[in-house]
Structures are given as structure tokens and as C-alpha cells.
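Undergrad: okay, predicted coordinates and the sequence, questions at the end:
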Amino acid sequence: MEEVLSDFHMHYPKLDVAVDILPFNDVLEEVAQSRAHIGLAYNPLAHPDIVYRATSSQPVVLLVNAAHPLAQRGGAVTIGEMLQYPLALMPPAFDLGQLIEMLAYTENVEVRPTLVTNSLQVLRQFVTRGDGATLIGAFSVLYREIDAGELAALPILHPYSRQRKHAFS
């Protein structure tokens, strides 16, 4: 967002912008009711009152500190390997929170997150500071932190992690 908002504001200095972080169902409702002009949602459901202007496939990855044992090993991560470390997760009202519930159900495992937050910044800080991990959409990863060798985004060996869509309406 930091790159997009700065450029946008420079081009349209008289336009007011408000950014709210909401569960994807609430994003759809805000756009459908014209309370928001633009919505950005991760894996939204079809909605009869919304036209999606763009979509892209965005797999879910496991974000960890570059010094994390799974990052040092490299490669894709299984659900069992992921659950061996403290997890920070989005609440179930968000698609990433629902994804972990589906993974737990399909794999018949219990997931007990160390931290639950709807803040992507808090999720990133959680993994930056220790041996924790989080599920995050590939589009949300700060590539400069990966390029700088601070964080690692690891693929997850599960079909659900590759079936997510990012939509702009």
C-alpha cells in the first residue's frame, strides 16, 4: 500500500482516501452499498451487485524469519511441519483465517495459534522477531524484506494454498 498510496495522492491531491481493513464479506458489503468506491479482497465470493475489475491467482505462503529452521532448510512446507512452530493467524472472519480452518479440517489436525490479529503488520512483526510463522497471501509479502534476506516466503504443500484469488472491484 505504501507505494500505491503515495503515487495516487501525488496524482490526485484533492481526493480524500480512507483505508479500512475489513473481513472480505464486509468489503463486499461496503462496495455493494456504495459506502466504498473501491474494494480489494482476498478470495471473495461472487456478489450480484459487484463487478470485479481484475483478479489474479495469489497463493498462500508461510512467512518466516530468514533464520527460521524451515527457511534454512528451504523448499515447500507440509501442514505438519508448519504446525511445529508458533503461528500468528488472521481471525476466521478473514479468508486467511478460514483457510487455516479448512486446512485443519481436511488434515484432521488441531491448530492453536499463538497470536490472532487482523493486522498484516503485526503478523510480519511476529515472524520478524523470532521462530514464529504466519500464513499470508503472496501479494502481501514485502519483497524488499525477502530480497534483503530478512524474511522467507515458503510454499505450502496443500492444494488449498494455491487456489486463492485476489480481486479488485
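TA: Cool, the structure landed. Numbering: from 1, shown residues only.

Undergrad: could you use CA atoms for every contact and neighbour count after this?
TA: Will do.

Undergrad: which parts of the longest helix along the chain are buried?
TA: In the chain, taking DSSP state H as the definition, the longest helix is helix 95-107. Neighbour counts using 16 or more other CA atoms under 10 Å place D95, L96, G97, L99, I100, E101, L103 of helix 95-107 among the buried residues.

Undergrad: and the comparison structure, right after this:
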Amino acid sequence: MVASSVLTRMSGLRHFVEVAQQKSFRAAAERLSVAPSAVSKQIRNLEEHLGVELFLRDRGRAGLELTEAGQILLYRCASVMNELTVAREEMNELKGLQRGHLRLGVNEVIASDILPGILRDLHRNFPHLQYTIFVENTPAIMKRLHEGDVDIGLGYNFPSSPDLDVLAVLHRNTYLITALDHPLARRRKVGLHEIADEKFIFPDSSLSLHQMLQDALVRAGIDVRAIMHTNSFTLLRQMVQEGLGVSMVIGRFLQNKREQLAFIAVDSPGFAHKPLSCCRAAGRTPTHSSIAFAASIKALFAQYGGGAVQRGDMGERL
């Protein structure tokens, strides 16, 4: 009886929050996929249990409005519902991560680089784990971390912030990439002056590498022939492979073994090692799935000298 009563009230709270947000029993019912009469009954039961009216039921009003008691309940319900969602995730994950949910924010180059192998291994160990993956630039990932939309962020050049817990860091070199038949393809290192007047494919201004490239070229007084700007590293690499031009990337790629590209280290102080960081929002309790993912990233970084403070380059070992 006690469990049944609690479950009924929890359902009533969920209906109450939806009605308050939609300001309509009918609209709330559509969102909840139930009949309007069922929503109305839940609200009446909740009002009887609390001994207060939660909504002003004036037919002349354009929409339902909360009473003062309703406003208090809605304020408290917001945190309750969030905690219930977290609790549900944690209880699912106690079952051996079999029904957990991992939400990731990653840079595009990471999505086609190290992420597939990590997720393949996680899926092998936890076949029922679900994933939501946002492929975005680092500022957008930062925003999602702060707003609680993702559990883990994986990307380049996260700014130092008390709002972030950095779980692992790997510093990677910058490389010029060319087609295999390019005159520079067999070089181990290249200076910036050697790419003067080359046809160049730029990452666009939404990507942090764009500004880094522009600043380094301006400081060195080097002019290149920009023939394309794109926010897709996949397209950028494909166009380089086709001989359309050259470009620069951070780190070598682990997954795309079929790509026919030459990687030549850039010998210039303007291209210092760039940090690839695995981060989560500070102060939040990590889910079991995010802990498992972070452990996989730490293990991978450690293979190439990465960690909290160590330096290394994943690409140089390949």
C-alpha cells in the first residue's frame, strides 16, 4: 500500500509539472500520451492529498495559472524531477552498466579518430549501454557540459576553468598533411617557409585550428593560396588525399587506416603541442558509464605518454 501510494503521487507530480508548463490539461495530456481526464484526475488527487488548490480554474483565463501553493510546488518539483532522473540512471547502471546511458560531446576529428575504437570496446563489455553523441566544436561542448547535456567532453584546447574537472590530457603534435605523391610527402619535418604559395585547405573559423593557422602564417609572413574552407575534417582529409591541396591537423589518425595521406611534423614554434582533454563538469556526481568511458580514455592516453600532466604525442608512436 505504501509503495503504491508513493508511485501514485510521483505520477501526479509528473502530471502537475507538465500541466504547469503547458498551462493546459489537454496540451499536457498530448505530451504525456494520456487522456485529458486522466491528467485532471491526477491533479485532483494531488490537490486532495496536499489539501490545497494548485491551479486557478477561471474559465475566463486564456490558460491555467498556478496558485501561490502551485508556484511553491513547481519550484520544488524541478529539483525533485532532476534527482529522480539521475537516480533512475544510477539504478540502471548498478545492473552492470547494462542499461545505462552515456552522453558525450566530442570534436569532429575525435569522432573519426579515437572514438570509434573506444566505443567498440565499451560496447563489447556493455552491449546494452546506450549512447548520445554530439559532434561539435570545443565552446559548444563546454556549454553542454555546463548545462548538464553531456557527461563527458573530449576535445582540443579546453580553457582552464574551475567549472571543469580535467580527467586526462594528451598533448599532440601539429602535422602538415599531403597526398602521397606530393613533393613534401617523404619529409619527416617541414618549416613554414616551405609551404609558401601552396594550395591550402583551411578548417573554417568555427574550429580553433583555423585561428591558430592564420596567426602562425601571419607571424611568419607566409602566404598560401586558400582554395577551400570547411568545418568538416573528414572532407578536408579527403580533398587533401585527392590532391586538391595541403592542410594541417593536430595529431595522426588511429582509425582511418585506409586514408592515403602523408603526415609531416611542422617545425615551428607557432605550432606547440596541443592538448586533447577528457573533461566533465565540476561538482557533478559522475555516472557509472562516464567513469567507464573516462577509464578507457586514460588507458589509451597512457599508452602514448598522456595523463594529467605528462606530455606525449599519440601520432608520433604510430
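TA: Arrived safely, thanks for sending. Because the structure is a prediction, the values reported are computed rather than measured.

Undergrad: could I get the TM-score for this pair?
TA: After superposition, the two chains reach a TM-score (TM-score structural alignment, normalised by the length of the first structure) of 0.85; 165 aligned residues with a CA RMSD of 2.1 Å.

Undergrad: returning to what we had before: so the longest helix of the first structure matches what in the second structure?
TA: Counting by TM-score structural alignment, helix 95-107 of the first structure lines up with residues 208-220 of the second structure.

Undergrad: how close does the matching stretch sit to the first structure?
TA: Once the two structures are superposed, the average separation between stretch 208-220 of the second structure and the matching residues of the first structure is 1.6 Å (mean CA distance after the TM-score superposition for the first structure).

Undergrad: residues in contact with the aligned partner of R172 of the second structure in the first structure?
TA: Under the alignment defined by TM-score structural alignment, R172 of the second structure corresponds to Q58 in the first structure. For Q58 of the first structure, the contacting residues are G137, A138, F139, R162, Q163, R164, K165, H166, by CA atoms under 8 Å, 6 or more residues apart in numbering.

Undergrad: show me the helices in the first structure, by range?
TA: Taking DSSP H, the helices of the first structure run over residues 2-11, 24-32, 69-73, 79-82, 95-107, 120-128, 143-147.

Undergrad: kindly report the same for the stretch 1-150 of the second structure.
TA: Remark: helices of the stretch 1-150 of the second structure, listed N- to C-terminal, are 2-22, 25-32, 36-50, 68-93, 108-111, 115-125, 138-147; assignment by DSSP state H, counting those that start in this stretch.

Undergrad: could you dump the ones you listed into TSV with distance to G221 of the second structure and mean neighbour count added?
TA: What follows is the helices of the stretch 1-150 of the second structure, written out as TSV (distance: least, CA to CA, whole Å; neighbours: other CA atoms under 10 Å):
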stretch	distance to G221 of the second structure	mean neighbour count
helix 2-22	58	16
helix 25-32	59	17
helix 36-50	69	16
helix 68-93	54	14
helix 108-111	28	20
helix 115-125	37	14
helix 138-147	28	18
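
Undergrad: between those helices, which gets nearest to I222 of the second structure?
TA: When the helices of the stretch 1-150 of the second structure are compared by CA to CA, helix 108-111 sits nearest I222 of the second structure, at 25.9 Å.

Undergrad: read off where that closest one ends up in the first structure.
TA: Counting by TM-score structural alignment, helix 108-111 of the second structure has no counterpart in the first structure.

Undergrad: can you tell me what P44 of the first structure aligns to in the second structure?
TA: By TM-score structural alignment, P44 of the first structure lines up with F158 in the second structure.

Undergrad: from V150 of the second structure, how far out is its match?
TA: Counting by CA to CA, to the nearest Å, the separation of F158 of the second structure from V150 of the second structure is 15 Å.

Undergrad: now swap in L176 of the second structure and tell me
TA: Using CA to CA, L176 of the second structure is found at 32 Å from V150 of the second structure.

Undergrad: on that earlier part again, and the helices of the stretch 1-150 of the second structure: which comes nearest V240 of the second structure?
TA: Comparing the helices of the stretch 1-150 of the second structure under CA to CA, the one sitting nearest is helix 108-111, at 15.1 Å.

Undergrad: what helices or strands is the closest one leaning on?
TA: Contacts defined by 3 or more CA pairs under 8 Å, 6 or more residues apart in numbering; DSSP states H and E place helix 108-111 of the second structure against helix 233-241.

Undergrad: which residue in the second structure aligns with Y85 of the first structure?
TA: Superposed on the second structure with TM-score structural alignment, Y85 of the first structure falls opposite E198.

Undergrad: the closest residue to its match other than its chain neighbours - how many residues pack around it?
TA: Residue nearest to E198 of the second structure in three dimensions, not counting chain neighbours: V224, with 5.3 Å by CA to CA, 6 or more residues apart in numbering. Here the count is done by other CA atoms under 10 Å, and V224 of the second structure has 13 residues near it.
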